[in-house]
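1. Generate a structure from the sequence data that follows.
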Amino acid sequence: MRDIDLSAAQWRKSSRSGGNGGNCVECCFDFLESDSLIYVRDSKDPNGPALRFTRDEFIAFTEGVKNGEFDL
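-> Coordinates of the predicted model:
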């Protein structure tokens, strides 16, 4: 996969993320019109790496979270 410059991306954090000590992730949707990927990064390290997911992968992950598939 090619390297993407995410410096101009508009990152979003959940409105529910406040007050938990900064343990948040930020997402960037539709960064490029030709790019149907979702990027996820650690809000405490905005210059660090970002994970890249297809829409289907991201939907499967969020559905798994909602269904408790990753509960410890």
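2. CA atoms for contacts and neighbours, from now on please.
-> Will do.
3. burial count for the nearest residue to residue 11 once chain neighbours are set aside?
-> Beyond its immediate neighbours in the sequence, the residue positioned closest to residue 11 (Cα to Cα, 6 or more residues apart in numbering) is residue 28, lying 4.8 Å away. A total of 18 residues lie near residue 28 under the criterion other Cα atoms under 10 Å.
4. Proceed likewise with the subsequent sequence, for comparison:
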Amino acid sequence: MSGIANGIGAGELVGARWVKAKASDGIGECIMLAKIGESVAMSNSRDPEGPALIFTKGELSAFLDGATKGEFDWMTD
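-> Okay, the predicted model is just below:
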């Protein structure tokens, strides 16, 4: 998609439907995702108008696979 690149303001992604995990604590500590064409945008709920990172489906799939397998658990210790 032209005009959409990493760092674009999340609020500039017109039509984005942001979703977050049901386990989010509701005090602004959530990672939000939105499907943007063939890509996925990721944003931080603490800064809803802040920058969004744009990932391909393959990149997100690899990340989720690693998260499911516990490869990043050490970051929350």
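5. residue in structure 2 matching the residue nearest to residue 11 of structure 1?
-> When the structures are aligned by TM-score structural alignment, the residue of structure 2 matched to residue 28 of structure 1 is residue 34.
6. Could you check which helix or strand contains that match?
-> Taking DSSP states H and E as the criterion, residue 34 of structure 2 maps to strand 31-36.
7. In that strand, which residues are buried?
-> Applying a neighbour-count criterion of 16 or more other Cα atoms under 10 Å, one finds 32-36 buried in strand 31-36 of structure 2.
8. Show me what it is packed against.
-> In terms of contact count using 3 or more Cα pairs under 8 Å, 6 or more residues apart in numbering; DSSP states H and E, strand 31-36 of structure 2 is assigned the packing partners strand 19-20, strand 39-44.
9. Now tabulate the ones you listed in TSV and tack on distance to residue 74 of structure 2.
-> As requested, those are arranged in TSV below (distance: least, Cα to Cα, whole Å):
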stretch	distance to residue 74 of structure 2
strand 19-20	22
strand 39-44	21
